[in-house]
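**Student:** Provided below for reference: sequence and predicted model.
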Amino acid sequence: MAHKVFIDGEVGTTGLQIRERLAPREDISLVQVAPERRKDPEARREALAEADVAILCLPDEAAKEAAALAAPYGTRLIDASTAHRVDPDWVFGFPEMSKGQRAALSQATRVSNPGCWSTCAIALIRPLVEAGLIDPASPPAISGVSGYTGGGKSMIAEYETGEVQGSFLYGVTQGHKHLPEIKLHGNLSTVPVFVPSVGQYAQGMAVVLHMRDLGETGMKAAEEALRAAYEGERFVAVVDPATHEPRVWPERLNGTNRLELSVHGNAKSGAATLVAVLDNLGKGASGAAVQNLNILLGVDEGTGL
């Protein structure tokens, strides 16, 4: 019997890509609401009650409302918004984050899907904190670039209509919505300085961790810590820095559910840059949601990916 899945917010960028991955699957039956009733609470309540799993592709407040609507029915939830990423009652949906995370997800009733920026940052930071290479009270600065699809429907419209052109920095007031989850799940005691940017291209992301005084020995130790953390993982890999040099291409993994990490630097100065690359709509959003769904359903993790 097929598993019933409801995508609440399937007309948004993340929802559409999840639907594309699930629609061809014979083991999934999509629960749908008629277009004219998508904002009708009763219609959504009926769909949430019918579904085995609901994936919430909604703004934060709407995601909280959907979670409340679903509560009486025991529907398992995957929330793609930022609403529950630091909530202790929700399991953080980054299976590769720690050795016990996948097992916790398999038993979870409520899963918070990570953000694209935080997936990259946590993947780099957490193993180095555990290896003693990053002081949790003094984390390195983070920067990076994402395609404009990471900004959702409004930003996509701005770029595709020509209202906005060019690239820009944002988050310079240090209040980015991903900072709380980076701090918590990166095992940090304080938030790092984080300056993201948007490029004039649709899809793809590169995130950089800036470290001083690491040196050649430290760079080797950092790469070893990352390799040990993700050994045997299907979707996360540590690659030879030569793969990325002399240029890092944020779009290199588009269309995949992969996350690739690499360690670069200058042995003489001791300065190092740790790089993470993924598709912000793949492993950074829709692909991650499908991966988490597969874990919840007990099917092969790579199904549909």
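**Tutor:** The structure has been received and is ready for your questions.
**Student:** from here on, just use CA atoms for contacts and neighbour counts.
**Tutor:** Fine.
**Student:** and the residue in the chain sticking out farthest from the centre, how far from Lys283?
**Tutor:** The outermost residue of the chain, judged by C-alpha distance from the chain's mean C-alpha position using C-alpha atoms, centre = their mean, is Lys268 at 34.4 Å. In this structure, Lys268 and Lys283 are separated by 35 Å, where distance is defined by C-alpha to C-alpha, to the nearest Å.
**Student:** can you check His210 too?
**Tutor:** The separation that His210 has from Lys283, given C-alpha to C-alpha, amounts to 22 Å.
**Student:** of those two, who's got more company?
**Tutor:** Here His210 and Lys283 are set side by side on neighbour count (other C-alpha atoms under 10 Å), and the busier one is Lys283, at 30 against 16.
**Student:** and the residue lying closest to Tyr73 once chain neighbours are set aside, which helix or strand is it part of?
**Tutor:** Spatial nearest neighbour of Tyr73, chain neighbours left out: Ala49 (5.4 Å); criterion: C-alpha to C-alpha, 6 or more residues apart in numbering. Applying DSSP states H and E as the criterion places Ala49 in helix 41-50.
**Student:** quick one: the helices in the chain?
**Tutor:** Taking DSSP state H as the criterion, the chain contains helices spanning 13-22, 41-50, 60-70, 101-106, 116-130, 152-160, 179-185, 215-229, 287-297.
**Student:** what about those helices, which gets the closest to Pro250?
**Tutor:** With C-alpha to C-alpha, the closest approach to Pro250 among those belongs to helix 116-130: 12.0 Å.
**Student:** second structure follows, compare the two:
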Amino acid sequence: MTTQIFIDGAVGTTGLEIAERLAGRPELSLIVIDEKDRKDARARRAALNDADVVILCLPDDAAREAVALIDNDRTRIIDASTAHRVADGWTYGFPELEPGQAERLAGARFVTNPGCWPTGFLALVRPLVLAGLIPADWPVTVSGASGYSGGGKAMIAEYEGAGSAPTGFRAYGLGLAHKHAPEMLRYSGLSLPPLFAPAVANAYRGMLVEVPLHLRALPGAPAVEDVHAALTAAYAHSPIVSVAPLGESDALSQLHIEHVGATDRLALFVFGNRDTGQVRLVAALDNLGKGAAGAAVQNLNILAGLPETAGLRL
């Protein structure tokens, strides 16, 4: 028996990437609306209610509207927008977040896909909070750079459109009230919002997310090896998240935004200076992969009881 899938917003950047990962999978069947009916409420309602799993690749308001159009109690939803990231009744779609999260997802009806920035941040910070290496009330900073495809069609056009002259690198979120901050706070286990300093690079895809720490200022003054051991233990059995050995990280002099390429992998690094007691924790991912489409397909696989990595680019 095949699982019926409907991607609402299939012509957007994330929707197209998801469809590519689902193509050729006989255990899945895609419900497709004709282009002329794509904005027809009746056609959308029928598709939404016929599906076993709906994946929403829509602006926030449209995502909420789509959920309201589902009038049965069996269709399951994976929302890739920010509309339900911290909403009650929705399960956070980051299977690696903590022990038991994948099992919670398997039984969930309403799943909210993580943002790309929170994916990197939480992968680095949540295990350290759980291990007691970072206290809940510790002031944490997160920064980095993302490819411009993370801004959707409008930002892609800004960088690639006729007459465009985009900068090589620009900081944004200068008001310190970025839409990703609430989910970073809620799912990290921190009691203080992280200071989030994002930037966009003149690269289509890819991203680096960085959390710097003064280890000697932390309670117990953990060593670089302690931090690395906690992250390694957290992802020891993950087929998607890897932690580079310390020797490999020590040998690197630079890390590119395209490090994982157009894949659905998430690569973590601990760059440490043992003399100063400082570390730079870095997550490398594709903002359209594990940061968006890859995460949605991984969650779909879990909901449908299929192999977790089916269709993923690893």
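**Tutor:** Now that the structure is in, tell me what you want to look at. As the structure is a prediction and not an experimental result, all values here were calculated from the model.
**Student:** overlay the chains and give the TM-score.
**Tutor:** The TM-score (TM-score structural alignment, normalised by the length of structure 1) is 0.96; 305 aligned residues with a C-alpha RMSD of 1.4 Å.
**Student:** how about Leu281 of structure 1, what's its partner in structure 2?
**Tutor:** Under the alignment (TM-score structural alignment), Leu281 of structure 1 pairs with Leu288 in structure 2.
**Student:** list the residues that contact the residue farthest from the centre of structure 1.
**Tutor:** Residues in contact with Lys268 of structure 1 (C-alpha atoms under 8 Å, 6 or more residues apart in numbering) are Gly215, Glu216.
**Student:** cutoff 6 Å now
**Tutor:** Remark: with contacts taken as C-alpha atoms under 6 Å, 6 or more residues apart in numbering, Lys268 of structure 1 is in contact with nothing.
**Student:** and for Pro99 of structure 2, the neighbour number?
**Tutor:** Around Pro99 of structure 2 there are 11 other residues, counting by other C-alpha under 10 Å.
**Student:** tell me the spacing between it and Leu130 of structure 2.
**Tutor:** Distance, Pro99 of structure 2 to Leu130 of structure 2, using C-alpha to C-alpha: 10 Å.
**Student:** so who does Gln101 of structure 1 touch?
**Tutor:** Taking C-alpha under 6 Å, 6+ apart, we find Gln101 of structure 1 in contact with Pro95.
**Student:** give me that answer again for 10 Å
**Tutor:** Taking C-alpha atoms under 10 Å, 6 or more residues apart in numbering as the definition of contact, the neighbours of Gln101 of structure 1 are Val91, Phe92, Gly93, Phe94, Pro95.
**Student:** distance to Thr14 of structure 1 added to those residues, as JSON lines?
**Tutor:** Putting the contacts of Gln101 of structure 1 into JSON lines (distance: C-alpha to C-alpha, whole Å) gives the following:
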{"residue": "Val91", "distance to Thr14 of structure 1": "20"}
{"residue": "Phe92", "distance to Thr14 of structure 1": "18"}
{"residue": "Gly93", "distance to Thr14 of structure 1": "15"}
{"residue": "Phe94", "distance to Thr14 of structure 1": "17"}
{"residue": "Pro95", "distance to Thr14 of structure 1": "19"}
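**Student:** in strands, which of the residues you listed fall?
**Tutor:** The subset of the contacts of Gln101 of structure 1 located in strands under the criterion DSSP state E comprises Val91, Phe92.
**Student:** so what corresponds to Tyr172 of structure 2 in structure 1?
**Tutor:** When the structures are aligned by TM-score structural alignment, the residue of structure 1 matched to Tyr172 of structure 2 is Tyr170.
**Student:** give me the aligned partner of the residue farthest from the centre of structure 1 over in structure 2.
**Tutor:** In structure 2, the position corresponding to Lys268 of structure 1 is occupied by Asp275, as judged by TM-score structural alignment.
**Student:** tell me the spacing between its match and His214 of structure 2.
**Tutor:** With distances defined as C-alpha to C-alpha, the gap from Asp275 of structure 2 to His214 of structure 2 amounts to 12 Å.
**Student:** swap in Pro135 of structure 2?
**Tutor:** When distance is defined by C-alpha to C-alpha, Pro135 of structure 2 is 13 Å away from His214 of structure 2.
**Student:** cool, and Phe271 of structure 2?
**Tutor:** If you measure Phe271 of structure 2 against His214 of structure 2 using C-alpha to C-alpha, the figure is 12 Å.
**Student:** who has more neighbours, these two?
**Tutor:** Counted by other C-alpha under 10 Å, Phe271 of structure 2 and His214 do not tie: Phe271 has more neighbours, with 23 against 13.
**Student:** show me what contacts that one?
**Tutor:** Contacts here follow C-alpha under 10 Å, 6+ apart; on that basis Phe271 of structure 2 touches 212, 224, 228, 244, 246-253, 278-282.
**Student:** helices and strands around the helix holding Ala49 of structure 1, which ones?
**Tutor:** Contacts of helix 41-50 of structure 1 with other secondary structure elements, assessed using 3 or more C-alpha pairs under 10 Å, 6 or more residues apart in numbering; DSSP states H and E, are made with strand 3-8, strand 28-31, strand 53-56, helix 60-70.
**Student:** what's the most buried one of the ones you listed?
**Tutor:** strand 53-56 (a mean of 27; mean count of other C-alpha atoms under 10 Å).
**Student:** average offset of that strand relative to structure 2?
**Tutor:** With both structures laid over each other, strand 53-56 of structure 1 and its partner residues in structure 2 are 0.3 Å apart on average (mean C-alpha distance after the TM-score superposition for structure 1).
**Student:** roughly how far is that strand from the heart of the chain?
**Tutor:** Averaging C-alpha positions (C-alpha atoms, centre = their mean, to the nearest Å) puts strand 53-56 of structure 1 16 Å from its chain's average.
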